[in-house]
Structure formats: C-alpha cells, structure tokens
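Novice: Provided below for reference: sequence and predicted model.
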Amino acid sequence: MKLSDLKAVEEVIEDRREADPEFQDEWDRTAFAREVAVAVVRYRAGHDLSQRKLAEVTGLKQPAIARLEKGEEAPGLATLARLTRATGLSFRVDIANGSAGLVAV
C-alpha cells in the first residue's frame, strides 16, 4: 500500500462515527476534553516543560496534568481558570444545543 492510498485521520474518524453510534457518542462526549488536551500539550511542548514542571507552574498535581493531556474527561472551570492564570492560555467555552464546546483563543 502506498502512503498516498492512506486516508487522513479525519476521514477515518468520520467513517467510524458514521458506522458506529457508540463511537460517535463517545467521540462527541469527549470533544471538549480533547480540545483542552491539545492546548495543554501544545503549551507544554512549546515551552519545553515536563508534566511535573507544568504542574508546579499551575499549582496542579502532575497526575492532574496527565489526566488533562489524556483528554478523556472534561476539566472543571476552576481547573481551566488555574491553567489560564499560570500559562496565559485563553479558552472560550460555548454551551448550546445540549453540548459544550471549547475554543482556544
């Protein structure tokens, strides 16, 4: 198989969402948490920080940083506030039509 024959990850996910209602529910349920995870990982990598060092900077525990980066459970507003205060990251939360979305700004 050629590299050019491979589907993009977005296509694979969309195919799976269409074919598997349980996957779609879980994917949609964790969207908010994944957005936070991406922002935290990008920040940490961009500032050459370990999880432990980011924990020190934010006042969170290292396991809490690991859970944020895993992206399976949405963090609370207090956790997001601590992240923004310590890192300068900004988030916009959009809650509408029964779902919560997050936009890093």
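Specialist: Thanks, I have the structure now.
Novice: Please make it C-alpha for all contacts and neighbour counts, starting now.
Specialist: OK.
Novice: Tell me if L49 really is in a helix.
Specialist: No - read with DSSP: H, G, I helix; E, B strand; the rest coil, L49 is coil and lies in no helix.
Novice: And for it, the neighbour number?
Specialist: 14 (other C-alpha atoms under 10 Å).
Novice: how close does it get to T87?
Specialist: L49 is 12 Å from T87, where distance means C-alpha to C-alpha, to the nearest Å.
Novice: here's the one I want to compare it with:
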Amino acid sequence: MSDRKSWNGLREEALDHPEAQASYDAARIRFELGRAVRERREELGMTQTQLARAAGLQQPAVARFEAGGTMPTLPLLERLATALGMRLQVGFEPLERAG
C-alpha cells in the first residue's frame, strides 16, 4: 500500500498552516481582481495598451495585473475603474457568505 497523498490531500494539509492560507487568499484576490478587469476590458473592446493609456499605466503593468501578478492599491483600482467606465466599490461580507 502506498503512503502517497492525493493533490487535494496535500493542498488541504498545506492550507492548514496560517501562512499558507494567507498566501492562498491573497493570490485568490489578485486573480479575481485581474479577471474582473480583463473581462470588462474585453467587454468594451479595449486592448491592454488602450486601458493602460486611459489609466496612466504601461501595458506590461496591465498584463501583470490581469494575470494576478500584483496586489493593487486602492488608488490603482480607482484609476482602472475610471478607465473602464466603472465605479470602484469596496466592502466586507461575512465569511459564511464568502465563496
């Protein structure tokens, strides 16, 4: 019999550590924000370069953001929201409702 664990088992074991859970949560937030910006940009038919110009950024910064590679500041999110014709909304929700 093998002592090998499944990927899900290893993941759950790793996430039992508070530092790992915090890193996982930060990565999830970066990914979700990047996906939301990419989807809205594509909805508007904008390129990354066009969004970058409108937000006062460089195209590689938009690419990194959309890929979840950077944790943005609130001022950056406000600039992106404005460039995408949106209003930034920040809030809290109970953990039992969070997905």
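Specialist: Done, it's in. Note that the structure is a prediction, hence the values are computed from the model and not measured.
Novice: Please tell me how far the counterpart of L60 of structure 1 in structure 2 sits from E93 of structure 2.
Specialist: Correspondence of L60 of structure 1 to structure 2, assessed by TM-score structural alignment: L57. Distance of L57 of structure 2 to E93 of structure 2, given as C-alpha to C-alpha: 31 Å.
Novice: These two: which is more packed in?
Specialist: L57 (17 against 7).
Novice: Give me the three-state assignment for that one.
Specialist: Following three-state DSSP, the label given to L57 of structure 2 is coil.
Novice: element containing R92 of structure 1, please.
Specialist: Element membership for R92 of structure 1 (DSSP states H and E) is strand 91-96.
Novice: Which strands and helices lie in contact with that strand?
Specialist: Strand 91-96 of structure 1 sits against strand 99-104, with contacts defined as 3 or more C-alpha pairs under 8 Å, 6 or more residues apart in numbering; DSSP states H and E.
Novice: tilt between the strand it packs on and strand 91-96?
Specialist: Put simply, strand 99-104 of structure 1 runs at 160 degrees to strand 91-96, going by axes from the mean of the first three to the mean of the last three C-alpha atoms, to 10 degrees.
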